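Participant: fold the following and give me the result.
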Amino acid sequence: MSKERFSNNINIRNRQAGFEYELLDKYVAGIVLTGTEIKSIREGKVNLQDGYCYINNGEMFVKGVNITPYAQGTHYNHEATRERKLLLKRSEIRKMEGKIEEKGLTLVPVRLFINDRGFAKMEIAVGRGKKLHDKRNSIKEREAKRELDKMKF
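Facilitator: From the prediction side, this is the model:
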């Protein structure tokens, strides 16, 4: 069994979130995971695209994040898209709850990483959905930046 398969340098991003939403505030939260889930995360087999967060009874959950079942897992393997609890301070959850009640704001998972202590953390952002013209502006800015980078070389 090789140790190269597992990595502590995991940094999985949800690039679609920056395109679909205007990200206002970011928070870092811990995640409640099972043993096979953390092994799959260390292998980098996570998809954040369809994920979203919600608050229920003062607790925050993330739903729709796909963590591929662990290949060597037995009958104890996890369900790929189960809802997972996020660990945040109560004051942070209350602050986010107040913002979400505003019109058009939502909680989006932006990044999943493993910190220096070896714990899996999820960066979530309060975002406002972009309109079509906002997306066009984002594309124009990105292409202009790309052209400037080409000119530098």
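Participant: drop to CA atoms for contacts and neighbour counts, all remaining ones
Facilitator: OK.
Participant: ranges for the strands of this protein?
Facilitator: 11-13, 21-31, 46-47, 52-56, 59-63, 66-67, 84-87, 105-114, 120-129 (DSSP state E).
Participant: Proceed likewise with the subsequent sequence, for comparison:
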Amino acid sequence: MNKKLKFDKIINIKNKKASHEFEFVEKFVAGLVLRGTEIKSIREGKVSLTEAYCFFRSGELFIKQMHIAPYVMAASYNHDAVRERKLLLSKKELDKLDTKFAEKGLSIIPVRIFINDKGLAKMEIALGRGKKLHDKRQDIKEKDLKKELSRLAY
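Facilitator: The predicted model follows:
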């Protein structure tokens, strides 16, 4: 039996709450600065993005409140589950995000974490505007209508 089987699955962890709470204006793909045991926990799929948010500090983008569960097989050098992690973007993308982030009502939201073809952990972040209650209701109506139409098609 192959011991690497638990890491072979495709990792695509989504923040489902984000699409309900925010209207996405623009999306970016960023790299993550991780410690050794963090990437192993991500490959096991033990990540939560529901309370995570991004912020700027001295021209760099960080993510806060992203929970990566401690790696079970680590001995003594395990990581802190909710520490701040740096996001890696190009200078051009950072400047673009920073200027738009300064606008009132826009936030930077983590949308999903995935492992790319090279085996690196990447995060999709979105520049989003918070939805009002009536916008959320409209989205739910449209979603229900699509379900009904797909049921009638069969």
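Participant: where does the TM-score land?
Facilitator: After superposition, the two chains reach a TM-score (TM-score structural alignment, normalised by the length of structure 1) of 0.97; 153 aligned residues with a C-alpha RMSD of 1.0 Å.
Participant: among the strands of structure 1, which comes closest to residue 135 of structure 1?
Facilitator: Nearest to residue 135 of structure 1, of all the strands of structure 1, is strand 21-31, at 9.1 Å by C-alpha to C-alpha.
Participant: quick one: the helix ranked longest in structure 2 to structure 1 mean distance?
Facilitator: Looking across structure 2 with DSSP state H, the single longest helix is helix 133-153. Helix 133-153 of structure 2, aligned to structure 1 and superposed, deviates on average by 0.5 Å (mean C-alpha distance after the TM-score superposition for structure 1).
Participant: distance from the chain centre to that helix, please.
Facilitator: In this view, helix 133-153 of structure 2 has its centroid 25 Å away from the chain centroid, taken as C-alpha atoms, centre = their mean, to the nearest Å.
Participant: what's the angle from that helix to strand 22-32?
Facilitator: Here helix 133-153 of structure 2 runs at an angle of 90 degrees relative to strand 22-32 (axes from the mean of the first three to the mean of the last three C-alpha atoms, to 10 degrees).
Participant: before we move on, back to that, for the strands of structure 1, which one ends up most surrounded?
Facilitator: Mean neighbour count (mean count of other C-alpha atoms under 10 Å) peaks for strand 105-114 among the strands of structure 1, with a mean of 22.
Participant: ok, and what's touching that one?
Facilitator: 8-15, 17, 48, 51-54, 62, 99-100, 120-129 (C-alpha atoms under 8 Å, 6 or more residues apart in numbering).
Participant: from residue 32 of structure 2, how far out is residue 121 of structure 2?
Facilitator: Taking C-alpha to C-alpha, to the nearest Å as the measure, residue 121 of structure 2 falls 6 Å from residue 32 of structure 2.
Participant: point to the residue nearest the middle of structure 1.
Facilitator: Residue closest to the mean C-alpha point of structure 1, counted by C-alpha atoms, centre = their mean, is residue 109 at 3.0 Å.
Participant: who touches stretch 135-153 of structure 2?
Facilitator: 20, 21.
Participant: so that stretch matches what in structure 1?
Facilitator: The aligned range for stretch 135-153 of structure 2 in structure 1 is 134-152, by TM-score structural alignment.
Participant: residue 46 of structure 2 and residue 81 touch, don't they?
Facilitator: No: contact criterion C-alpha atoms under 8 Å: residue 46 of structure 2 and residue 81 do not qualify, at 10.4 Å.
Participant: so for the two, which residues contact both of them?
Facilitator: Joint contacts of residue 46 of structure 2 and residue 81 (C-alpha under 8 Å, 6+ apart) are 68, 69.
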